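Trainee: Just to be clear, the model below is a prediction. Sequence and coordinates:
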Amino acid sequence: MRPTALFQFYRMLSTIALPFAARSAVNKLRRAGISVDRAHERLGHATAQRPLGPLIWVHGASVGEAKSVLPLLSRMRAVSPGTQVLLTSGTATSAEAVAPRLPDGVIHQFSPLDGTGPLNRFLDRWRPDLCVLVESELWPNLLDLCARRDVPIALLNARLSDRSAEGWRNFPATATYVLRGIAWAHCQDRRSRDHLRAMGLSSAEQGTNLKSILGAPRVTAQALDAAHNALGGRPVWVAASTHPGEEGQVLAAHKALLADHPTLCLILVPRHPERADDILTLIRGAGLSVAQRSAGADMSEGAQVYLADTMGETDLWYALSPIVFLGGSFTDVGGHTPFEPAAAHTAILHGPHYANFAEAYAAFQMRDASLQVTDGAALGTAVGDLLTHPSRAAQLAGNARPLAPTGTEALDAIAQRLFSLMDENGMDRHA
């Protein structure tokens, strides 16, 4: 199949833009404290050796995508220890989030940019036998080069918005060319399945959302007891995975709540901890006292806001609080997964914007397992009601808990399908 003129134009533009994109990507990682050598992984320069044996390359762009595949990778390594797994992601926060959770034998690297130079260096070094792209990472050069090298591609937990699907459908010949190497698409919702089938991917199937399949919570009894002791009996609520434009509304809600609940503590968990300085300015500007987790402060200091600007501790905050507001839902970010707080048995509140998890939130609302609020004022009212009526918070939490499955059946089915794609491509995992 010959490349279309539009694809060739994209390749030319990506080649021209690569030096600028490379400088930006490397500098961003360096500013986040990543070493020079590791930052250059974005240019296709590996810092780890390829292990012997068949290798699956799994790519999840950011924190949520990378974390969502960890239970699957653990299961795959348990079922087939001889199969090697390379996990890539593009951000420093994602690397920090997955580092302590990587299953034995899984290697992490930063993903190559979508340019022919970085990709060819990456593919030459790692020689993957299967490429697995998580959620919505459809990069044309990556897809084309894998197809040219006969590396089968699977889309995992695929999500395709109406806008993205419309863009692809406007150029059907280019879509057919770019997507030709995709052997299987596991979709997290019906909408994405239908979009991909309309684009010619007959293998697209709706399956279990990976973000609903949770690994064991990373909370020890000692850590939870220490957090409870630090609170000293103060009431608490959590605002998690917040984005710019949301912290101001959350802080206004908290300030209003303090009138009736003067000892109330807000644990504020931004989606991107590197924004901590900006958020500290907002908190102090609101006239609220603050303690910062990354600076070594704990909740025993009695601050009105506890800024939890560290990675890998969200499970602790969920387990500690009876009420959680999930951010990314007052803005057009598209929402964040409700399954983790559901597993922690906490009442869930969220805003009206959750397109990325539309089917999940529909199920939660149908089961009376979450509350939707329109803005910061409504959030303050809802949190106040739940603090005053803890039995209602417990009811919401109880209704949500069954919606967060932790079984392995779905993981086994996905793993076997991925293994079969390798087998169809001539690989023998047990060689």
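Mentor: Received the coordinates, thanks. Numbering: from 1, shown residues only.

Trainee: Please count neighbours and contacts with C-alpha atoms only from this point.
Mentor: OK.

Trainee: Check which element follows the helix or strand containing Val132 along the chain.
Mentor: Element membership of Val132 [criterion: DSSP states H and E] is strand 130-134. Counting by DSSP H and E, the next helix or strand C-terminal to strand 130-134 is helix 140-148.

Trainee: okay, pairing it with this:
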Amino acid sequence: MSERWARTILTTYRWLGAAAFPLVGGYIVWRAGKGKEDRTRRHERYGRAGRARPEGPLIWMHAASVGETVAVLGLIDHLLGYGINIVLTTGTVTSAKVAEERLGDRVIHQYVPLDLKPAVSRFLDHWKPDLAIMAESEIWPMTILELGARRVPQVLVNGRLSDRSFASWQKRSYLAEALFENLAHVIAQSELDGERFRALGARPVTVSGNLKGDTGVPPVDKAALEFLEDGIGDRETWAAVSTHEGEETIAADVHVKLKPRHPDLLTIVVPRHPERGDELEQQFKARGLKVGRRSRNDFITPDTDILLGDSIGEMGLYLRLTEVAFVGRSLVQEGGQNPLEPARLGTAVLSGTNVQNFRDAYRRLIDRGGARLVRDGEMLAGGVNYLLNNYKARRAMMQAGLAAVEDMSGALKRTLQALDPYIHPLIVKSRLNGGDDYG
């Protein structure tokens, strides 16, 4: 009965989506007005291709946002080395820019089609992928069903299920099973994630570790680094990175609280959504703080209180300007953000306690002494103050974080091993076609 009910729900979802398709134009235009869609490429969200399909085997790889895009860069590099074409879809303007900067024209980038039958069908009719690889937690019912109907193998890599997502799917386990049975393989980040996917009906499931542990050191523009370092000089610094609404004001309050003890302190704030730059500048100014913005290429003067990192794809720049970093979405919101980038660059990591989405990474960092959790802004101020005042403790955390990240490497190798049965036939096909690339 539950199986029949699941089929009924999915069929209804399919046709409701088809009926709603003509009405979504206004929504996309509204998002474009907010800077959340690329105005010049919004047709791609309806499944309309931006360029021709290349000859030979083709993999559709999807990474929703910046974090997922960075996580699969190493995997993409390996697949390109086999002579296989890749269409990479992402869902945000920022992730599209990261893909352009890090991959250039080695892949074809498209914005992911809306999870509505007309858009997904149009996308698949044009690209005709031989394999679909989705990153992390992207579960789109219509996309999964359409790929399943076309018998295109679907593999979820770096798979993750948050506490909230797992609880939600558990309440609809019949629906989860009807969707997950279409997945050829799930490659999960952790044993806990693997157990959750199995409980929801996914088969087979392999545990690889977190691909973000193999992403390498974030790149940096040396000229930009020298420009900012010239302005900062030997000032003490700390950073609040990947922050969400409410955490920037906490960072500003920490700055005000610590300024009497550290008169030359510079606080670096890097919001998860750089388009909030104007709003944040006004908030900081209302506290009497002088703000330098990266988007304006402001020079950091001795009286600059806040360096506002409102740019895209420059995390490697900001993290090289400090040895202490708070990682956001962990104090005022739940889930956390990736702590591995700051740890990899030798930064002592502080975070709020709401880090469920990166539970395994934080556990390993904390066990090695590379990260500490704080309950609130008061405790954050104390942690920053302690680390700024204690060179040995700071260096010990930095070195422990690096060691923990090294321990977490190897996920890429294990992911490639799990993907081999799906990739090998495409390698053979590519060689038979003469190894054509995009030209």
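Mentor: On my side now, so go ahead. What you see is a predicted model; the values in this text were computed from it and never measured.

Trainee: what's the TM-score here?
Mentor: Between these two chains, after superposing, the TM-score reads 0.93 (TM-score structural alignment, normalised by the length of the first structure); 429 aligned residues with a Cα RMSD of 2.3 Å.

Trainee: once aligned to the second structure, how far is the strand holding Val132 of the first structure on average?
Mentor: Mean deviation of strand 130-134 of the first structure from its aligned counterpart in the second structure after superposition (mean Cα distance after the TM-score superposition for the first structure): 0.8 Å.

Trainee: between that strand and helix 140-148, how many degrees?
Mentor: Calculated by axes from the mean of the first three to the mean of the last three Cα atoms, to 10 degrees, strand 130-134 of the first structure forms an angle of 150 degrees with helix 140-148.

Trainee: For the residue nearest the centre of the second structure, which non-adjacent residue is spatially closest?
Mentor: In the second structure, the residue lying closest to the centroid (Cα atoms, centre = their mean) is Gly67, at 1.5 Å. With Cα to Cα, 6 or more residues apart in numbering as the criterion, Gly67 of the second structure has its nearest non-adjacent residue at 7.6 Å, and that residue is Asn338.

Trainee: need the contact list for the one you found.
Mentor: Gly67, Val327, Phe358 (Cα atoms under 8 Å, 6 or more residues apart in numbering).

Trainee: Is the last one in contact with Ser330, as I believe?
Mentor: Which is Phe358 of the second structure. No: using Cα atoms under 8 Å, Phe358 of the second structure is not in contact with Ser330, being 10.4 Å away.

Trainee: mean per-residue distance, the one helix or strand Leu268 of the first structure maps to to the second structure?
Mentor: According to DSSP H and E, Leu268 of the first structure maps onto strand 265-270. When the second structure is overlaid, strand 265-270 of the first structure sits 0.6 Å from its aligned residues on average, using mean Cα distance after the TM-score superposition for the first structure.

Trainee: Mind giving me the packing neighbours of that strand?
Mentor: Using 3 or more Cα pairs under 8 Å, 6 or more residues apart in numbering; DSSP states H and E, the elements in contact with strand 265-270 of the first structure are strand 236-242, strand 305-307.

Trainee: To Pro405 of the first structure, which of those strands lies closest?
Mentor: Of all those, strand 236-242 sits nearest to Pro405 of the first structure, with 21.0 Å by Cα to Cα.

Trainee: Residues contacting whatever helix or strand comes next after that closest one, please?
Mentor: Note on strand 236-242 of the first structure: by DSSP H and E, the next helix or strand toward the C-terminus is helix 247-257. With Cα under 8 Å, 6+ apart as the test, helix 247-257 of the first structure has contacts from 239, 264, 266, 279, 282-283, 286, 288, 375-377, 379-381, 384.

Trainee: Would you map the helices across the stretch 201-350 of the second structure?
Mentor: In the stretch 201-350 of the second structure, the helices defined using DSSP state H, counting those that start in this stretch lie at 222-232, 247-258, 277-286, 315-319, 340-344.

Trainee: What is the mean deviation of the helix or strand hosting Gly383 of the second structure from its aligned residues in the first structure?
Mentor: Following DSSP H and E, one finds Gly383 of the second structure within helix 377-389. Its matched residues in the first structure lie on average 1.0 Å from helix 377-389 of the second structure after superposition (mean Cα distance after the TM-score superposition for the first structure).
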